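>>> following is a predicted model, sequence given first.
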Amino acid sequence: MKRILGKNGPLVSPVGLGCMGMSGAYGKSDDTTSIETIEKALELGHNFLDTADYYLAGHNEGLIGQAIKGKREKAFLSVKTGQLVAAGTNGAMGPGSVTGRPEFIQNAVFYSLRRLQTDYIDLYTPARVDPNLPIEETVGALADLVQKGVIRYIGLSEASAESIRKAATVHPITALQIEYSLWSRDIEKEVLPTIRELGIGLVAYAPLSRGFLSGEFKTPEDLKDSRVNMPRYQGENFYKNLELVEKIKSLAEKKGCTASQLAIAWVLAQGDDIITIPGTKRIKYLKENIATEEVNLTKDDLHSIEAIMPAGIVSGTRYPERFLNALNR
């Protein structure tokens, strides 16, 4: 059953597909397999496809463009923009590498349209809030694109409650994309109440905390990509967090589901105004993620999960220190 994204937004699948990993963000990927995974998501009625123009310099959008050819009406395209990526960093974010300048956005969107092989984008989102520009100017540029029919809905990502309120004075904001999982619950204090007050939907990315909550990683050496630079997956933090995941795995086994499904189901259980976009590049895991919608968490289940992973229990931050200033702006 689909959910309404935002107060007056579109109907989208509760479990969407995060496509970033299809462009080398977490190890090698195969284009043919990735395209087949996107096609299968649409075949199964899961229409929310999330990408960004900076995922391997547009490669990700190109994959989606091929996958949705001839079936554009089945897809809801969510595209992020405005993150300037240095050559060779494979999507890594650097300090000061964000722009929300109107001229940049109004130019970038047309390159995205070309790669996606479409004449409109459903949800267009600045990847981060530009610290050197009033958010109202960025949203004003997006509102102009709505008027032109180039995009249908406006999103924000990793924005503070203050920025969200300012943005909403210029044009209705349909969704906030932000990390939200059993491990990342900072938004519960201020951001989540704010978007609910304003009728903005939540698109929760990294519901599995970049795969760690699946329980598949046993040592730091199992991670051979950008995750090795993230404090949560390093040294003592890794093993402290692994203990929590093992408890979640045990709870999932009793429930008759996987640890991944339990973690995704927890996110969806936090409100009907929330959808989530676990990333995968394989049909096997896509089907497992989609099956989460059949996992019904009771009040007792939620209490048990909370007892294991209360807010703030995770060891280590989700990004290195130098990247944290780009969050909650």
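Now that the structure is in, tell me what you want to look at.
>>> from now on I want contacts and neighbour counts done on CA atoms only, so please keep to that.
Will do.
>>> pull out the buried positions in stretch 108-128.
Neighbour-count burial for stretch 108-128, with 16 or more other CA atoms under 10 Å as criterion, is recorded at 109-110, 112-113, 115-118, 120-128.
>>> of these, which belong to strands?
121-126 (DSSP state E).
>>> all helices of the stretch 101-250 of the chain, in order?
Here the stretch 101-250 of the chain has its helices, by DSSP state H, counting those that start in this stretch, at 102-116, 135-147, 161-168, 191-198, 235-255.
>>> what residues does the most centrally placed residue in the chain make contact with?
For the chain, the residue whose C-alpha lies nearest the mean C-alpha position (CA atoms, centre = their mean) is residue 205; its distance is 2.7 Å. In this structure, residue 205 makes contact with 18, 177-180, 276-278, judged by CA atoms under 8 Å, 6 or more residues apart in numbering.
>>> roughly how far apart are the residue of the chain most remote from its centre and residue 59?
For the chain, the C-alpha farthest from the mean C-alpha position belongs to residue 254; by CA atoms, centre = their mean, that distance is 28.4 Å. As defined by CA to CA, to the nearest Å, residue 254 lies at a distance of 41 Å from residue 59.
>>> same question for residue 42.
When distance is defined by CA to CA, residue 42 is 20 Å away from residue 59.
>>> more neighbours, the two?
More neighbours sit around residue 42 than around the other of residue 42 and residue 59, counting by other CA atoms under 10 Å; the figures are 23 against 19.
>>> next up, a second structure to put side by side with the first:
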Amino acid sequence: MRYRQFGRTGWSVSEIGFGAWQIGGTWGKVDDAASIRTLLHAFERGINFVDTAELYGAGHSESVIGEALRQWKGGKIYVATKAQPTVWPNPDDPAPRVRGRFPEWHLRANVEASIRRLGVERLDLFQLHSWGPMGHHELDWLETLNDLRVEGKIDQIGVSLRDNHPEEGVALARLGLVASEQVIFNMFEQPPRDALLPAAKASGTAIIARVPLDSGSLVGSWGEDSYATFEPGSQPHQMFRGDRFAETLRRVAVLKADVAPFYSQLAEAAMRYVLAHDAVSVLIPGMKSSEEVDMNVRYSDGAAFPAVLMDLMPRHAWVRNFYR
């Protein structure tokens, strides 16, 4: 496992982290004992960064991680969690309010609940879920979180940007108001490369790249019948509804053709594409088994992403919003 600096925090984090949405239960049925074994296996393989949220199973993901932390006897594991706003922004609103959406009572209640579920004295990284573009000057949220830092309840502050809007974090990165920003970044969702990654690198803001495998499509194993296997009501069943699944398969097939001369597996190309950007501190694929951990960890070897293939990537850019 290779490690990277987490922005200007002084942390050294595994460049491949553990995305813990899937172990919360909203991606289908989960076995908590199996999830704990998977987490412990990830820690043994050198993963020392886990990303979760209150939203992931109404705190269930946090509770499972907390049990894994209690059983772990090794080195430091950094855990990042999130608080959702009191009102989710409309995905069609270009400038949703931030002021008042993360009030003091709400943030304090979330911090205390996350501390309890994780079984820790202080949260390593506390992020605001679905932070909006008005938030760099509507700063009531930052006042509360700074107080919580002084009180020793949280160490670092971060935000998780709205899906498909990496440009909303550029001003925040330039100002250096938070330690980290989390953003969708993968072979389809490429816009963070334009302005956010350069701004973050210049200010020492850590970048957490989420869904590097595009919620499963970039693993490359889906077929025409795969959607029927998704549990009704689960996150992937909702995301790829209607004609979205067929369109995704079509685009994956085209991408595979470009990747084939360089990689035998699309998943390897997808992971290495994100790792190729040095502004990224950590990418956080979801993992539900030890086998998936091993698959992801083996890409942390420093191998370069082919320049010829990188030049082909813009033709595969595909920005969409699953929540519309």
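Received, thanks. As the structure is a prediction and not an experimental result, all values here were calculated from the model.
>>> including distance to residue 48 of the first structure, could the helices of the stretch 101-250 of the first structure go into a markdown table?
Conversion of the helices of the stretch 101-250 of the first structure to a markdown table gives the following (distance: least, CA to CA, whole Å):
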| stretch | distance to residue 48 of the first structure |
| --- | --- |
| helix 102-116 | 14 |
| helix 135-147 | 19 |
| helix 161-168 | 22 |
| helix 191-198 | 20 |
| helix 235-255 | 26 |
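>>> deepest-packed of the ones you listed, please.
Mean neighbour count (mean count of other CA atoms under 10 Å) peaks for helix 135-147 among the helices of the stretch 101-250 of the first structure, with a mean of 20.
>>> so what does it touch, helix or strand wise?
For helix 135-147 of the first structure, the elements it packs on are helix 102-116, strand 151-157, helix 161-168, judged by 3 or more CA pairs under 8 Å, 6 or more residues apart in numbering; DSSP states H and E.
>>> and these as CSV, adding distance to residue 291 of the first structure?
CSV is the format used below for these (distance: least, CA to CA, whole Å):
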stretch, distance to residue 291 of the first structure
helix 102-116, 28
strand 151-157, 27
helix 161-168, 33
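>>> nearest to residue 239 of the first structure, of these?
Nearest of those to residue 239 of the first structure, taken as CA to CA: strand 151-157 at 30.1 Å.
>>> the closest one maps to which residues in the second structure?
Using TM-score structural alignment, strand 151-157 of the first structure lines up with residues 154-160 of the second structure.
>>> mean per-residue distance, the matching stretch versus the first structure.
Its match in the first structure and stretch 154-160 of the second structure itself, once the structures are fitted together, sit a mean 1.0 Å apart by mean CA distance after the TM-score superposition for the first structure.
>>> buried residues in that stretch, which are they?
For stretch 154-160 of the second structure, a neighbour-count test (16+ other CA under 10 Å) marks 154-160 as buried.
>>> which of the residues you listed sits closest to residue 259 of the second structure?
Taking CA to CA as the measure, residue 160 is the one of these closest to residue 259 of the second structure, at 29.8 Å.
>>> which non-adjacent residue is nearest the closest one?
What sits nearest to residue 160 of the second structure in space, not counting adjacent residues and going by CA to CA, 6 or more residues apart in numbering, is residue 182, at 4.4 Å.
>>> can you count the residues close to the alignment partner in the second structure of residue 296 of the first structure?
In the second structure, the residue paired with residue 296 of the first structure is residue 303, using TM-score structural alignment. The burial metric for residue 303 of the second structure, expressed as a neighbour count using other CA under 10 Å, is 10.
>>> repeat that for residue 177 of the second structure.
When neighbours are counted by other CA under 10 Å, residue 177 of the second structure registers 15.
>>> any idea how far it is from residue 124 of the second structure?
On the measure of CA to CA, residue 177 of the second structure and residue 124 of the second structure end up 17 Å apart.
>>> then residue 62 of the second structure?
Counting by CA to CA, the gap from residue 62 of the second structure to residue 124 of the second structure is 13 Å.
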